[in-house]
Structures are given as structure tokens and as C-alpha cells.
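# predicted coordinates and the sequence they were generated for:
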Amino acid sequence: MKVAVTGATGFVGSRLVPCLVEAGHSVLVLSRSPHKAQTLFAPQGAAVTVVGYQPTQAGDWQQSLGGCGGVINLAGDPIADSRWTTAKKQQILQSRLLGTQRLVEAIAQASPPPPVLVSASAIGFYGSSETATFHETSASGSDFLAEVCRGWEQAAEAATAQGIRVALVRIGIVVGPGGGAIEKMLLPFRLFGGGPLGTGQQWFSWIHRDDLVQLLMRALTDDQWEGVYNGTAPNPVRMQELCEVLGRVIRRPSWLPVPEFALELLLGEGAQVVLQGQQVLPTRTLSTGFEFQYPQLEQALGQFLQP
């Protein structure tokens, strides 16, 4: 079938699109950077069509969804790449809220409309805790990221009024080759200066990118998938353990902690993304019979990291 994908040039989307093509689908990429997308997906040839768009604005791009068999929505401004100024927080919120609203409008206007929307959310929905365990039925937190996720999900769920099946995937910290949080941690480790961020006791709920891609594809094609699913591996770890595993995999020490104040100077309020965490389990995801290829962190990191 023809699948529309937003956020396709990001860390997850850039792997998802080739996998969709390999599975026999054609892909409509909606991108703010069409030239970048065309270059990135050139190896997929005619199976990928790129349409330029501004995700928070209505436009001609909305007419392109007609005849699509499904939509996967991954678009959103990066969360942990800079300080959370007032303007940055507004970008984080509006890129997800308005972007999803415009996408749902396009789905409603399409002829015929795509029957399914798989929309990303994040485990930030739950807030942070060093002691609690969160499942898909757990209540939302009260901080900024929880607010963002609630609005993001509500915008996607509005498609159900049009008879669209909506699956929401609350994504954890994605690990894989060439990007993500692990890539940012590698340099100090390789220079023999790596270690835990902050106290080391915060939870790190993660998922290998390949598992997340398969989960998104399952949500797209399985009519039984509807509602919320946690996109996290079944074995979260604390930051201290993450750093010990990372050190073992690349054969480097992991004893030098990064103090909280250093991250707060760099990222401001955004430092909470790495200084605070949550233990999230994919309870409902596992109940569907979904099998993780990389359920253990050391196995996941070893797949793409070399000593």
C-alpha cells in the first residue's frame, strides 16, 4: 500500500522508509526539506515520492494523502538539542500539536481517506520518577513534556471522529547506529572520560531503532492495534547501568560522572530529559505478541558499537 510518512528524514524515519519499501509498500514522504529527503531516499527510487510541506500550515500538500493506505506521523522539533528558551518550548509544543492537527485535517479531507494513523508520542507523557513503574494505563505527569505529549496525543485522537483507526506509540530513548542519545555520549567514553549523567539513579527506558521500526509497521498493518502502546524495550536500566554496559561494549572506563550543573548550564530546563527519567514497561505492546529483537541493552548496543 501507499504510506505517508512525516519526520522521515529523522533518526527513526530514515530507517523506517527503506523498511517500508523492502516490505513492498510505496512511500509518500512529507518533508520540510524536500531536497534532503530526495537525496536521502534516492536508493529507493520510484517507490518513494517526496512532497514539500510546512507541517504547521495548511497547504496544497494536504491533498496528497488521498489514496494512502496509512499515515505514520513522526514529525516534531528536536527536544534535547539546545536550551529550553521560551521560544524553543513553543517550537517543541507547536511543531507537534499544530503539525498533528494539520495532518488530521488532511486525512479528513482526503478522498479516499487513509484508514489508519500511527502517531508518535513519547514516554515523557508519564512525567519522571526514580521509584514508580509506568504502563500504558498509567496517568500523565504534570511537567512540560507531559503537557506536550497530552496535546500531541489528543490532536491525533481527533482522527477517530472520522472513523480512522489511531495507534499512539509512546517512544522511549532510541538507540541505534549513527544518531540518537548514545551517539552524543560516545565521544567522552572513547576519550576515556565517560560516565553517568547526574546521579546515575535515573531510569533510562530505551528501544533499539530496528525494534521501533518493526513496532510502527505492526501498528500500521495490524487492524487490532488501536490506542496507546509503549515503544520501549522490556528491560529499562538506570543511567549507572547504561554507562557500565556502554563502557563494556566499547571497552572503555565509565567512572567519570557528568555533574548536573554542567548539563543545566548547557541545556537549561531541557536538562531534565537526561537528569530525570522514568521506568516504562511495554505491557500492552507485549500483550499483542510483539517480539523484541533486542530486549537487552548490552545486546542492543553490541549490534552497532565496536570496541
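Looks like it came in fine.

# CA atoms for contacts and neighbours, from now on please.
Will do.

# for Q279, which non-adjacent residue is spatially closest?
Among residues not flanking Q279 along the chain, T133 sits closest, at 5.1 Å (Cα to Cα, 6 or more residues apart in numbering).

# would you map the helices across the stretch 101-250 of the chain?
Remark: helices assigned in the stretch 101-250 of the chain by DSSP state H, counting those that start in this stretch are 144-157, 180-190, 209-221, 239-250.

# take the one below as the second:
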Amino acid sequence: MKILVTGATGLIGKALLPHLNHDEITVISRDPARAYQLLGHHINALNSLESLPNLDQFDAVINLAGESIIGKRWSEQQKHIIEDSRWNITQQLVDKIKTSDTPPQTFISGSAVGIYGNQHDKTIDESFTIEPNNTDFSQQVCSRWEQIALEAQSDQTRVCLLRTGIVIAKQGGALAKMLLPYQFGVGGPIGDGQQYFPWIQLQDMVRGILFLLNNSDTQGPYNMTAPNPITNRAFSAALASTLHRPHLLFTPAWVLKCALGESSQLLLDGQRALPNKLQAAGFNFSFPCIEQALKQTLCD
């Protein structure tokens, strides 16, 4: 299979590509030399999509590109960076798919559970009716991101959307940022800890993408989240237990709001998102429970 991948040097991309060794892979990277160094020389690395007049040569496109949404305050400049890093390349891919005579059969494009907004303890799956919230930046980003990607849908191309939760991985992502205080025994719940924490272990994330890639009947949005979402308090306790550290402290909401500003909503809001559609299609999770996922990630 000939596959075009964006965001290949990110957390998920680096974990995914070794599973595509038997395929012919082209990646889009601003730094092809770094891409070759990280991913190997069996790939073809391009510094932009401009060298491709269309995508006739590809069987599938996997779009994982996007500036990290967590870790920096959401200044107006940072918001534009986050938006442009998702919307622009997705629009470019869609435009090239639409101008192809024999377009890729599959377009898998990123999104996030942030599209649902803050749903407190309400259980939600892909059938949930999303109500737009003009004050919720992450929802606006994901909503527009998905709208652009769905423009590629046709009789020749199916579109799958990855509504991803918090990816549990030691080598990057949100967990890597959380580890240090827990390792020193000062980790704990955020705010009241009752917000739901939709998560997925990195291996299951990769397996889920491969499942969608190889199952031609799948299309539309999929919650890439484990089937057992838990509250932030329960996650915090499980993490402390896995590391054999105390679980006594907590971070007040006001501290986060002062430190992170508007972006603190990513940690204070929650989505009790279930992967019902993915499971109905036949996908089985290797790590359905957080204790098992953390042990595999941190102890093996």
C-alpha cells in the first residue's frame, strides 16, 4: 500500500510508522533530514505538499499534523498557530484529493474529544449531538478541522476522523508532563478531580488507526478513547499507585487558571467519551483499564 503521512515525527506518528514497514511510505515534514533520522531511510520525506500536483499515487492518507495544544498559554498568536497547523494542511490534503483522478481510497484525519466541549459526567459517544460553544476554543478548532476533512468524502474516498483522548505514553504527550511531580510524591488531582479523563494507551491508539486503515467499511468519527473513562481523581490515584508514591496533595483550579490562562480548560473540563463505534466495528482494546495501561507504559 502507498501511504502519505503528515505529523509522522510526532508522538503517534513515530509509534505508527514501524507498523507500516511493508508499505511504501511518504511523509511530509518541514525538516526531511530530521524525519529520516527519526524514522529511517526506507521512507520518502518531502518538505511540503507543493511538489505533489495530486494524490493519485497514494492508496491512503493519514493526517496527524498539528501543533501541541497543551503546554503553552493560548495567546492570540498561539491560537493562530494551533489553528493553522491543523486547518491549513488538512485543507491542502483535501484540495489535492479532490483534484485527483484516482484519489486515495482512505483519508484518516486527526481530531480530538475536545469537540464535545465540557460534558461533566454525561456519557457520550459518536452519536452525541454537539452544541457549538463560541467560548470553547478547543471545540472550535476540532469542529472546523473535521468540517475541512469531511470535504474529501466521496464515492471514491472514505474519511475517518480520530477523536483522540489523552494518549498514555512515557516518551511524550500529557503523561510525560505529569510524571515529575508524581515521581517526587507531590502529584494529585486537579481542581475537584471530578472531571472525566478520556484516555487511550499509545499501543491501542496505533492499533486503532491500523484497524481503520484496513477496514474499508469504516468511516466518519471515532472516539479514540479506552472503554473505561475515569475521573481525574481516579487517574491521579492510579498513577501515584503505579509509581508507588503518596497521593495526598491536589492542584487548586485557580492555580492552573493563573498559570495557564484559558488553556487550563483542557485539564479542568472533561468528556466521558466511549469508543462505542470503534468497538461495534470489531476493535478490541489491549488496555481497557487505566491500571493495566499505566503499568505497561511505566513499568515494562
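Done, it's in. Worth saying up front: this structure is predicted, and the values here are computed from it rather than measured.

# any idea how far apart the tips of stretch 89-109 of structure 2 sit?
Chord length of stretch 89-109 of structure 2, first to last residue, is 11 Å (Cα to Cα, to the nearest Å).

# hang on, the earlier thing: can I get the helices of the stretch 101-250 of structure 1 in JSON lines including distance to V274 of structure 1 and mean neighbour count?
Shown next, in JSON lines, are the helices of the stretch 101-250 of structure 1 (distance: least, Cα to Cα, whole Å; neighbours: other Cα atoms under 10 Å):
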{"stretch": "helix 144-157", "distance to V274 of structure 1": "13", "mean neighbour count": "21"}
{"stretch": "helix 180-190", "distance to V274 of structure 1": "9", "mean neighbour count": "15"}
{"stretch": "helix 209-221", "distance to V274 of structure 1": "19", "mean neighbour count": "20"}
{"stretch": "helix 239-250", "distance to V274 of structure 1": "9", "mean neighbour count": "21"}
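
# will you turn those into TSV that also has distance to G124 of structure 1?
Shown next, in TSV, are the helices of the stretch 101-250 of structure 1 (distance: least, Cα to Cα, whole Å):
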stretch	distance to G124 of structure 1
helix 144-157	5
helix 180-190	15
helix 209-221	17
helix 239-250	16
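
# of those helices, which is nearest K36 of structure 1?
helix 180-190 (19.1 Å; Cα to Cα).

# what is the burial count for whichever residue in structure 1 pairs up with Y36 of structure 2?
With TM-score structural alignment as the criterion, Y36 of structure 2 lines up with Q38 in structure 1. Using other Cα atoms under 10 Å, Q38 of structure 1 is surrounded by 19 other residues.

# mean deviation, the helix or strand hosting Q38 of structure 1 versus structure 2?
Assessed by DSSP states H and E, Q38 of structure 1 sits inside helix 34-40. Once the two models are superposed, helix 34-40 of structure 1 sits on average 1.0 Å from its counterpart in structure 2 (mean Cα distance after the TM-score superposition for structure 1).

# please name every helix or strand in contact with that helix.
Counting contacts by 3 or more Cα pairs under 8 Å, 6 or more residues apart in numbering; DSSP states H and E, helix 34-40 of structure 1 packs against strand 48-52.

# so where do the strands sit in structure 1?
Taking DSSP state E to define them, one finds strands in structure 1 at 2-6, 26-31, 48-52, 70-73, 116-122, 133-134, 165-171, 173-176, 179, 203-204, 206-208, 227-231, 237-238, 279-280.

# and these as TSV, adding distance to Q91 of structure 1 and mean neighbour count?
Output for these, formatted as TSV (distance: least, Cα to Cα, whole Å; neighbours: other Cα under 10 Å):
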stretch	distance to Q91 of structure 1	mean neighbour count
strand 2-6	17	24
strand 26-31	17	24
strand 48-52	19	19
strand 70-73	17	24
strand 116-122	16	26
strand 133-134	27	18
strand 165-171	19	24
strand 173-176	20	22
strand 179	22	13
strand 203-204	25	26
strand 206-208	24	27
strand 227-231	24	24
strand 237-238	30	20
strand 279-280	26	28
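
# just give the nearest non-adjacent residue to I166 of structure 2, would you?
Nearest residue to I166 of structure 2, sequence neighbours excluded (Cα to Cα, 6+ apart): W199, at 4.4 Å.

# measure the counterpart of the one you found in structure 1 to V3 of structure 1 for me?
The pairwise alignment with structure 1 assigns W199 of structure 2 to W206, based on TM-score structural alignment. Distance, W206 of structure 1 to V3 of structure 1, using Cα to Cα: 26 Å.

# how about A75 of structure 1?
15 Å.

# what's the answer for R284 of structure 1, then?
Where V3 of structure 1 is concerned, R284 of structure 1 sits at a distance of 25 Å (Cα to Cα).

# got it, and V245 of structure 1?
37 Å.

# again with L187 of structure 1
Distance from L187 of structure 1 to V3 of structure 1, by Cα to Cα: 37 Å.

# who touches the residue most central in space within structure 1 in this structure?
Closest residue to the average C-alpha location of structure 1: I171 at 4.8 Å, with Cα atoms, centre = their mean. Contacts for I171 of structure 1 (Cα atoms under 8 Å, 6 or more residues apart in numbering) come out as 120-123, 207, 230-232.

# counterpart of the residue nearest to Q279 of structure 1 in structure 2?
Using TM-score structural alignment, the equivalent of T133 of structure 1 in structure 2 is T123.

# so that match sits against R272, correct?
Yes. T123 of structure 2 is in contact with R272 according to Cα atoms under 8 Å; the separation is 5.1 Å.

# from E126 of structure 2, how far off is the counterpart of S287 of structure 1 in structure 2?
Aligned by TM-score structural alignment, S287 of structure 1 pairs with A280 of structure 2. To E126 of structure 2, A280 of structure 2 is 12 Å away according to Cα to Cα.

# with L20 of structure 2 instead?
According to Cα to Cα, L20 of structure 2 and E126 of structure 2 sit 28 Å apart.

# who has more neighbours, those two?
Shown here are L20 of structure 2 and E126; by other Cα under 10 Å, E126 has more neighbours (19 against 13).

# residues touching that one, list them.
Counted by Cα under 8 Å, 6+ apart, E126 of structure 2 has contacts 221-223, 275-277.

# what is the most widely separated pair among those?
P221 and N276 (10.9 Å).

# tally up the residues packed near G10 of structure 2, please.
17.

# need the counterpart of it in structure 1.
Counting by TM-score structural alignment, G10 of structure 2 lines up with G10 in structure 1.

# could you do K295 of structure 2 as well?
Under TM-score structural alignment, K295 of structure 2 pairs with G302 in structure 1.
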